[in-house]
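> Okay, here's the prediction I keep looking at, along with the sequence it came from:
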Amino acid sequence: MKFDQPVPLTQIAALINATLLGNKEAYATGINEIHVVEEGDLVFVDHPKYYDKCINSSASFIIINKETDFPEGKALLLVEEPFEAYLKIVDYYRPFQPSMDIVAETATIGEGSVVMPNAYLGNQVTVGKNCIIFPNVTILDHCILGDNVVIQSGTVIGSDAFYYNKKNNRDIHYKKMTSCGVL
């Protein structure tokens, strides 16, 4: 997810009670999973198997549970539970907002696009130009469709990823990752 505006890294560190190492003057532009991060993004890692991949990824800022070496210009946010920190950031910057309208007031539909009956468009959904959204499609909050897209009946876009973080040291052993929009 991209933040509405760049956020000072010090503000994020305070939110998740992290020790900030490295570039303390930086601003984060978003938070994402390792396979889709870009420069300016935060990423989290909580297993040594993935430390190097995260630290050497395009992400500028790494939420991690162990102090380690990292490239100049990047920053580490040290916390005990990186996954919990990720959830806190997503919940803070992208809180759940119910929409009871079939097409949310904040959804935008491009010129020449058609949205058939019983299609649901959530908050902040953007549909490009000349798209066809067939009946019984669900497009959840903060999803962006480009131009000339066809979505077939019964499709769901933007639902939570099937990702559960397992830790035996907490009451709930499996915690679901909160998704925050699809580009």
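Looks like it came in fine.

> contacts, neighbours, all on C-alpha from now
Fine.

> Was I right to think residue 164 contacts residue 87?
No - if you go by C-alpha atoms under 8 Å, residue 164 and residue 87 don't touch, sitting 11.9 Å apart.

> Second structure for comparison follows:
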Amino acid sequence: MEITYADPENKKLAEVIKALDNYCAPRRNNVLERHPFWAHNFNEQAGHCYTSINSAHVDQTIRPGHSFSLACEFVCLQPSHTMQWWKDGQVLLNASSILPNITLSMHVSGAGEKDSGNYSCRTEPPDALGTTAVITVEDLPTSGPSVNTLEPTVEPKQGVLDVVMVWYLLLKAIFLILMVTTIALVLACRLR
């Protein structure tokens, strides 16, 4: 079966095929995960924005009672994406955002042995996966005189999710007002 168009040169067909080729072009993958079978981190290419996660986690050994923080920067999020924090293959947190770029931080205070594990972040649907941090909570062995150990602390950005929620609710309210106004105008026009 052959498809033909009124256009003898099939210019429209060529334009459609070219558009599909541009849309379906393979993306460059950067491997940022220890397990290459789940290692896709899509970046910008040819003016398109693909979801990616920037995370620089470091494996840490933490003393019981101390705290630690981890952060993942989500780039080019789509409205359909959910940001997730994972620990040992289980979802810890689901969050969504109307903003395309957001940093999702996690802070654990008073860490105990139950907080030991493999932490990572990813999107759902699974378009991007951040690196994995191995956190071990245990008493550090002491040999000789007591030495004070300084632990690096990272203060997470406060209020990021609060700002996102306020914007989300504000946009939702504006949409509702516009929808009610439109319905009122349609009804008023029909009554004339």
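Looks like it arrived, so ask away. Only a predicted model underlies this, so the values are computations on that prediction, with no experimental measurement involved.

> Quick check: TM-score for this pair?
Between these two chains, after superposing, the TM-score reads 0.23 (TM-score structural alignment, normalised by the length of structure 1); 76 aligned residues with a C-alpha RMSD of 5.5 Å.

> ok, back up a step: compare neighbour counts for residue 164 and residue 87 of structure 1 and give me the winner.
residue 87 (16 against 12; other C-alpha atoms under 10 Å).

> ok, the more buried one to residue 5 of structure 1 distance?
19 Å (C-alpha to C-alpha, to the nearest Å).

> swap in residue 42 of structure 1?
Taking C-alpha to C-alpha, one finds residue 42 of structure 1 at 14 Å from residue 5 of structure 1.

> Could you do residue 11 of structure 1 as well?
For residue 11 of structure 1, the distance to residue 5 of structure 1 equals 13 Å [C-alpha to C-alpha].

> Please apply the same query to residue 45 of structure 1.
Counting by C-alpha to C-alpha, the gap from residue 45 of structure 1 to residue 5 of structure 1 is 24 Å.

> Looking at the two now, which is surrounded by more residues?
residue 45 (23 against 10).

> Just give me the neighbour total for the spatially closest residue to that one that is not a sequence neighbour.
Leaving aside its sequence neighbours, residue 45 of structure 1 sits nearest to residue 64 (C-alpha to C-alpha, 6 or more residues apart in numbering; 5.3 Å). Residues lying near residue 64 of structure 1 (other C-alpha under 10 Å) number 26.

> is it true that residue 64 of structure 1 touches residue 78?
Yes - judged on C-alpha under 8 Å, residue 64 of structure 1 makes contact with residue 78 at a distance of 5.2 Å.

> I figured residue 133 of structure 2 hits residue 120, correct?
Yes - shown here, residue 133 of structure 2 and residue 120 form a contact pair, counting by C-alpha under 8 Å, at 6.5 Å.

> Compare the two and say which is more crowded by neighbours.
residue 120 (25 against 19).

> related to what we said a few turns ago, could you measure from the residue nearest to residue 45 of structure 1 over to residue 54 of structure 1?
Counting by C-alpha to C-alpha - residue 64 of structure 1 and residue 54 of structure 1 are separated by 9 Å.
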